[in-house]
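**Student:** I'll drop the sequence and a predicted model, then ask my questions.
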Amino acid sequence: MEIKPKYGIGDFTFGMKADQVVAKLGKPDKMYQDEDDENQVLYQYNQHKLRLTFYQDHDGKLGYIRCSNPKLQFQGKPVMNTPIDKVKDETFSSLIEEWEEEDYDFFVTYVNEENWIVLNVEYDEVTEIELGVPVKNDDEYDWK
């Protein structure tokens, strides 16, 4: 699975509808409504280690992706279970120069809002990546 900043991961691009995803992957292993935001419906695919969030207030479009699939790559380079310094300084260096770091005691997140990418890190290795649909301005998404 290839990370495509501002577009999605693999065949899953921002703006897709749930039925398009189901046509590719089948019925999700788990489907639930976000407790904090009732306008978001999440599909989880265990085998692919993939969670997809559909924004109901935007015609049910795919707007957020979380993935911990060990085959996840960016420009052919592995991301999962790779040391964070290597991912920041080598893998994403052609795209991202600066990351905002937030330390939560036992895990750390590295965020780049321009590309709306979050790297979740435990034990100094990337354990999950989050991608969000880019924002044009304060209240409008860039659905490409």
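**Tutor:** Thanks, I have it.
**Student:** hey, let's count contacts and neighbours off CA atoms from now on
**Tutor:** Fine.
**Student:** and the gap between the closest residue to Tyr141 other than its chain neighbours and Gly76?
**Tutor:** Across the structure, with Cα to Cα, 6 or more residues apart in numbering as the measure, the residue nearest Tyr141 apart from its sequence neighbours is Val135 (4.3 Å). Spatial separation of Val135 from Gly76 under the definition Cα to Cα, to the nearest Å is 26 Å.
**Student:** Below is an additional structure, to be compared with the one above:
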Amino acid sequence: MKINLKNGIDKLLFGMLQKDVIALYGKPTKSYKDEEENVILLYNDQKLRLTFYVEEGLKLGYIVSSNEKLTLSDIKIIGKTMDVIQKELAPKGLTSWDEESFDTYENYFNEDYWMIVQTEFGYAVKVELGAIISKDEFQWKFNSK
């Protein structure tokens, strides 16, 4: 599963509607609404959590994945230490990371690409990717029909 910075993950593009995602991956394992009424679809087999923002016409705006096959520029992410990830991604332009720690987790946030790599016990366990916002507007990458 390829991380496409500013665009999405795998075949998923920011701005897709639920019907577009279901056409690609089939029925989700589970769906629910969060406290803000956003729709969340879970795909257990792909290890994906997809958030569709209610205030944006239920467009896909946030993707969370723990899939072991996640790659960024052909670099595997899950299961590596952040030191190794940073060293491997630096030549690709990902050099700025803000760190936040809580409990057993550390979040490493790259604002330019709205990406978080979460580690636990020193190893990457999850990647979060959000749609880019520019001038207070989402930069959608998919035009639904």
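**Tutor:** Good, I have the coordinates. These figures come from a predicted structure and were not determined experimentally.
**Student:** And the helices in the first structure?
**Tutor:** Assigned helices in the first structure, in chain order: 18-25, 84-86 (criterion: DSSP state H).
**Student:** give the contact list for the residue positioned nearest the centre of the second structure.
**Tutor:** What sits nearest the mean C-alpha location of the second structure, by Cα atoms, centre = their mean, is Leu129, with 2.7 Å. When contacts are counted by Cα atoms under 8 Å, 6 or more residues apart in numbering, Leu129 of the second structure is found next to Leu5, Gly8, Tyr62, Ile63, Val64, Tyr113, Trp114, Met115, Ile116.
**Student:** okay, Val135 and Gly76 of the first structure: which has more neighbours?
**Tutor:** With other Cα atoms under 10 Å as the criterion, Val135 of the first structure and Gly76 differ in neighbour count, and Val135 comes out ahead with 16 against 11.
**Student:** right, and the more buried one touches Asn115 too?
**Tutor:** No: counting by Cα atoms under 8 Å, Asn115 is not a contact partner of Val135 of the first structure; they are 9.3 Å apart.
**Student:** Could you identify the residue of the second structure that aligns with Ser68 of the first structure?
**Tutor:** Residue correspondence to the second structure (TM-score structural alignment): Ser68 of the first structure is matched to Ser66.
**Student:** could I get the contacts of Leu129 of the second structure as CSV with distance to Phe102 of the second structure?
**Tutor:** CSV is the format used below for the contacts of Leu129 of the second structure (distance: Cα to Cα, whole Å):
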residue, distance to Phe102 of the second structure
Leu5, 26
Gly8, 26
Tyr62, 22
Ile63, 21
Val64, 18
Tyr113, 22
Trp114, 20
Met115, 18
Ile116, 14
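**Student:** ok, Lys87 of the second structure - how many residues close by?
**Tutor:** Using other Cα under 10 Å: Lys87 of the second structure sits among 12 other residues.
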